[in-house]
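Undergrad: give me the fold of what follows.
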Amino acid sequence: MKFKKWFEQLGPGTLVAAAFIGPGTVTVCTLAGVHFGMALLWALLLSTLATIALQEMTARLGILTQKGLAEVLRDTIQQPILKIMITFLILAAIVVGNASYEAGNISGGILGLETLLGVWIYDIGGIHFNMMSMVIGVIAFILLYIGNYKFLERALVGLVLLMSSSFVLAAILTKPNLFEIVKGAFLPKVPSGSLLTIVGLIGTTVVPYNLFLHASLVKEKWTSANELSIARKDTVISIGLGGLVSMSILIAAVAIPSNDITNAADLAESLTPVYGHFAKYFLGIGLFAAGITSAITAPLAAAYVANGCLGWKASLQSKRFRAVWIFILATGVLFAAIGFKPIEIIKFAQIANGILLPLIVGILLWIMNHKTLLGKYSNSKFKNAVGIVILIISIFLGVKSIIAVFGLL
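TA: You can find the predicted model right below:
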């Protein structure tokens, strides 16, 4: 009964964890483990704690105002030009960004399936077409089209638990050195050549669109200040579980005998000779679950953002809401199926996200201190101090990501 009650209380936070543990996170964590061993575990621990702090703020805001973050920004920012600029930046970073990243989410799910079932590529009119993208697209479409929040939540909670158990078991199979894990997590170290990897580890965990997604999701589940403690527990457990998954991927990657690794599918194949087929299957299932959960949450977040920015007041089942996520999902399925990578759009999205993260963290801190809006539930001094540290880190991350896009680093 205790497990059932605990399971039922999980919700929006798990969807946020599902969103940030996508194929990009899996790949960055894999490469961090391969090239730097346990030395960068601290970056994952730091980014997980930062994510918990930010997501708790957005969850509190969503429950108390019963509005999404984009809606709150529209209502709070009075200066017309500033409002237009921020709305454009949010739409560019989240809607355009998620459309360009969606192919990567689906491709990650495909890698997981191919690890388990082999390759399903067919030649149609001279174009190589990966049919597994259609499988993932159809599953994502059905879950989103049903338009029932509770059903979607249960499905994603199940997928996250599947993903979590898969990656954690894969890490356990490699019999890691516990002393090295503790040292890597609690003694920060920056090995030579690791700076961009650290930026990647933090950047794939502290994600701008999750702030918008979380604030919109909590109001689907909770409606009063009395439920804030449940929402806080959901956030801590779910994001903490997400951080554990990321660390497990890095730990499993440390065991690889070769440096010739580019993604988690390579990781699965490399672990097989040493740790048996179980390692391959655990990682394949985990990568599939990571891909499909992100393939669902990215279109969902884009639809919520468009809904809030454009003032639609639409529901999960409305035509406008569905039109946005169908566009994002269809674009991702098509690009993943033919192997097309919209590099310029992805670069544009990375720049927009690099600017958006510190901007949104700064505005969020400002809003969370609005006594007229939040009353006694506004930020404490401690939460503000934590928020300021995160803001400084997010500015550093944003600058580094923009510099990296222009090839200056």
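Undergrad: CA only for contacts and neighbour counts going forward, please
TA: OK.
Undergrad: could I get the full set of helices for the stretch 101-250 of the chain?
TA: Ranges of helices in the stretch 101-250 of the chain, per DSSP state H, counting those that start in this stretch, are 132-145, 149-173, 178-186, 195-203, 208-221, 228-254.
Undergrad: so for P299, which of these sits nearest?
TA: Shortest distance between P299 and those, using Cα to Cα, is found for helix 132-145: 9.0 Å.
Undergrad: and this one, so I can compare the two:
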Amino acid sequence: MNKANKTPNTNLLQKIWLWMLGIGPGIFCIGYTIGTGSVTSMAKAGSEFGMQLLWVLVLSCIFSWVLMEAYGRYAVVTGQTSIYSFKTKLKGGKWIAYLVVGGIILAQWNSLSGILGLSANAIYEMVIMFFPGLSGDSYWPVLGIAIVLILLMYSLLWVGQYSFFEKVLIVFVTIMGISFIISMFVVLPDPAQMVKGLVPSVPDVPGGRLLVAAFVGTTMAAPTFVVRPLLMKGKGWGPSHTREQSNDALTGAILMLVINLSIMAAATGALYADGKTIEKVMDMVYILEPVAGKFAVALFMTGALSAGLSSVFPILMVAPLLVADYKEGELDIRSTRFKVLTGVACLVGLTVPALGANPIFAQILTQVAAVFVLPLVIACILYLVNQKALMGEQKAGFWLNIGLITAFIFACIISYTGALALIELV
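TA: Purely as a prediction, here's the structure:
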């Protein structure tokens, strides 16, 4: 009798776990896009402007879905990867590949330093919140935490198995999603604000354009799409997995929208009405505490930490993945090159904690920088998925082309907006 009762529960848990493993490449995409960059941008926007920038988030997630579908379809139909295809199938492809790889690595490594700084600060502030007597000079404790975190992530990369990386990310993403969604319901904002936020508008204040560009930079992240074919190759997906690929793209985009929306809504409900804003990491803790209580804030910060760790893992991998893609078009996670390049990324990641810089501002700037390579990444896949010699009957149809063209126009507008925002800072 006991055995009979236990089997259905076990089967249900197994089904949930298998379902999450089935969206493995999508989990990596969430790791790239929803990190402390998203937490920073969404929380800061929610605290300052309420739900006004919800329309940017929705559009970014829709276009992310379109791009994941395009890159994923190209991967499973042709069996080829992004950068290698750019190099071999586009006119001037070698230079295009250099530009994409260089732009993505630069943006991701810069982002890594801000992510690590935010994650270390999040742990330190959570400890201080429950043990106030430990407060004092935060520089050395934060730097020490950052070093421990990056060494832990680096040691996990030495396992060298794609399936293992997937499982680690599933744990981080699950904790992150549950934490943020519960936090949103603790301080749920007025639903009318959410509806109003779907009407396009840009905050007419200093820094408004910067946040719009950061929103797109953190949600429509170029490595999300460019690395996707390589990850699918590592998972063993081919022409018979076109449906799984499409489901993976849609599920990944929906999860990105739900988690980012919950962060923005939590900050809006807790801070916006009282005119409180976020400038430093500790603001995300102490400003929320009177509204949500210590344990609700700890839940939110647990989500922020999980977001950071879920991003550190794939970002450490981005340089060796792209270099391997350029050279051989193969997923190589056991080579000396992989271990050396991930080690260099670890050292770069310690920059913000070592300098004691404000990770909030550093993170937003790096997210803005990420938008400039987007139009090129979209234009390349738009060309490739329309080549009948490569795609056959799976060549992009009317709706996919409309989606890609609209995404390209949107990316160009946001790149221009990001350029204006950076000029305003000079």
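Undergrad: any chance of TSV for the helices of the stretch 101-250 of the first structure, columns distance to V389 of the first structure?
TA: Putting those into TSV (distance: least, Cα to Cα, whole Å) gives the following:
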stretch	distance to V389 of the first structure
helix 132-145	36
helix 149-173	29
helix 178-186	18
helix 195-203	14
helix 208-221	16
helix 228-254	19
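Undergrad: of those, which is nearest V119 of the first structure?
TA: So among the helices of the stretch 101-250 of the first structure, helix 132-145 is nearest, using Cα to Cα, at 8.3 Å.
Undergrad: so where in the second structure does that closest one end up aligned?
TA: Using TM-score structural alignment, helix 132-145 of the first structure lines up with residues 145-158 of the second structure.
Undergrad: which residues sit against the matching stretch?
TA: 116-117, 119-120, 123-124, 165, 312-313, 334, 339, 342-343, 346, 349-350, 353 (Cα atoms under 8 Å, 6 or more residues apart in numbering).
Undergrad: before we move on, the earlier item: out of the helices of the stretch 101-250 of the first structure, deepest packed?
TA: The highest mean neighbour count among these, using mean count of other Cα atoms under 10 Å, belongs to helix 208-221: a mean of 25.
Undergrad: and that one against the second structure, how far off on average?
TA: Superposed on the second structure, helix 208-221 of the first structure shows a mean distance to its aligned partners of 1.4 Å (mean Cα distance after the TM-score superposition for the first structure).
Undergrad: burial count for the counterpart of F49 of the second structure in the first structure?
TA: Under the alignment by TM-score structural alignment, F49 of the second structure pairs with F36 in the first structure. Neighbour count of F36 of the first structure, defined by other Cα atoms under 10 Å: 19.
Undergrad: what strand or helix carries F36 of the first structure?
TA: Secondary structure assigned from DSSP states H and E places F36 of the first structure in helix 23-36.
Undergrad: what's the next secondary structure element after that helix?
TA: helix 41-65.
Undergrad: can you name the residues of the second structure that the following helix or strand past that next one overlays?
TA: The first helix or strand that comes after helix 41-65 of the first structure along the chain, using DSSP H and E, is helix 69-76. Per TM-score structural alignment, the counterpart of helix 69-76 of the first structure in the second structure is residues 82-89.
Undergrad: ok, average deviation of the matching stretch from the first structure?
TA: Averaged out, stretch 82-89 of the second structure is 1.0 Å away (mean Cα distance after the TM-score superposition for the first structure).
Undergrad: check which residues of that stretch are buried.
TA: When neighbours are counted by 16 or more other Cα atoms under 10 Å, the buried residues of stretch 82-89 of the second structure are found to be S82, I83, Y84, S85, F86, K87.
Undergrad: output these as TSV; include the columns distance to W19 of the second structure.
TA: Formatted as TSV, the buried residues of stretch 82-89 of the second structure follow (distance: Cα to Cα, whole Å):
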residue	distance to W19 of the second structure
S82	26
I83	29
Y84	30
S85	30
F86	32
K87	35
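Undergrad: pick out the most distant pair among those residues.
TA: S82 and K87 (8.7 Å).
Undergrad: from R60 of the first structure, how far out is K376 of the first structure?
TA: To R60 of the first structure, K376 of the first structure is 12 Å away according to Cα to Cα, to the nearest Å.
Undergrad: those two: which is more packed in?
TA: Each of K376 of the first structure and R60 has its neighbours counted (other Cα under 10 Å); R60 has more, 27 against 11.
Undergrad: the second structure: which residue goes with that one?
TA: In the second structure, the residue paired with R60 of the first structure is R73, using TM-score structural alignment.
Undergrad: in contact with that match, which residues?
TA: By Cα under 8 Å, 6+ apart, the contact list for R73 of the second structure reads T242, Q245, S246, Q394.
Undergrad: could you point out the helix or strand that follows the one helix or strand A324 of the second structure maps to?
TA: A324 of the second structure belongs to helix 289-327 when assigned by DSSP H and E. Following helix 289-327 of the second structure in sequence order, the next helix or strand is helix 336-349 (DSSP H and E).
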